[in-house]
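Participant: Here's my sequence, what's the structure:
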Amino acid sequence: MESRAAASRLRAAGLLAQHADHREIQAWTYETEAWRALTAGDYVRAFSSNVCSISRNFRM
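Facilitator: Predicted structure coming up:
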């Protein structure tokens, strides 16, 4: 139950950051999701969360 609540709060923070165009908070949400996946042993999801963060927050 706590994990679902944490995931919901993280998604809400990501949406708010996206609407506010606040890249630092958006990056934090991807980093946090990657950390949650890594500690759960889901290495593929952890990697894809980091790649998503890099591609969305460090556009040239």
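Participant: going forward, measure contacts between C-alpha atoms and count neighbours the same way
Facilitator: Will do.
Participant: Going by residue numbers, what spans are helices in this structure?
Facilitator: Here the chain has its helices, by DSSP state H, at 2-19, 23-39, 43-57.
Participant: Those helices into TSV, with extra columns for mean neighbour count?
Facilitator: Output for the helices of the chain, formatted as TSV (neighbours: other C-alpha atoms under 10 Å):
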stretch	mean neighbour count
helix 2-19	13
helix 23-39	18
helix 43-57	15
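Participant: I have a second one here; can you model it like the first so I can compare?
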Amino acid sequence: MEFNQLESFISVVKHNSFSLAAKELYTTQPTVSNNIKNLEKELNTTLLDRTSKTITLTDSG
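Facilitator: Model prediction:
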């Protein structure tokens, strides 16, 4: 687990947006997505439910 993965996760939850999280972290949206994907893989669980319009925390998140 890396700090940037946790930072990305917290920012996405805070803003409810991958693109706003990327802006806050001065990075790209794909980088934020990959950080969260890798975090979920390391933890072997889904942290966020994503649809085209919404992002919600799972019970694990």
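Participant: where does the TM-score land?
Facilitator: The TM-score (TM-score structural alignment, normalised by the length of the first structure) is 0.39; 39 aligned residues with a C-alpha RMSD of 4.0 Å.
Participant: Please give me every residue in contact with the residue nearest in space to the middle of the first structure.
Facilitator: Nearest to the mean C-alpha position of the first structure, by C-alpha atoms, centre = their mean, lies Tyr30 at 2.0 Å. Tyr30 of the first structure makes contact with 49-50, 52-53, according to C-alpha atoms under 8 Å, 6 or more residues apart in numbering.
Participant: how close does it get to Ala7 of the first structure?
Facilitator: Counting by C-alpha to C-alpha, to the nearest Å, the gap from Tyr30 of the first structure to Ala7 of the first structure is 11 Å.
Participant: Ok, Phe47 of the first structure next?
Facilitator: For Phe47 of the first structure, the distance to Ala7 of the first structure - C-alpha to C-alpha - is 17 Å.
Participant: try Ser55 of the first structure
Facilitator: 22 Å.
Participant: How about Ser49 of the first structure?
Facilitator: Ser49 of the first structure is 14 Å from Ala7 of the first structure, by C-alpha to C-alpha.
Participant: cool, Cys52 of the first structure as well?
Facilitator: 17 Å.
Participant: before we move on, the earlier item: and of the contacts of Tyr30 of the first structure, the nearest to His19 of the first structure?
Facilitator: Closest to His19 of the first structure out of the contacts of Tyr30 of the first structure is Ser53 (16.1 Å), distances taken as C-alpha to C-alpha.
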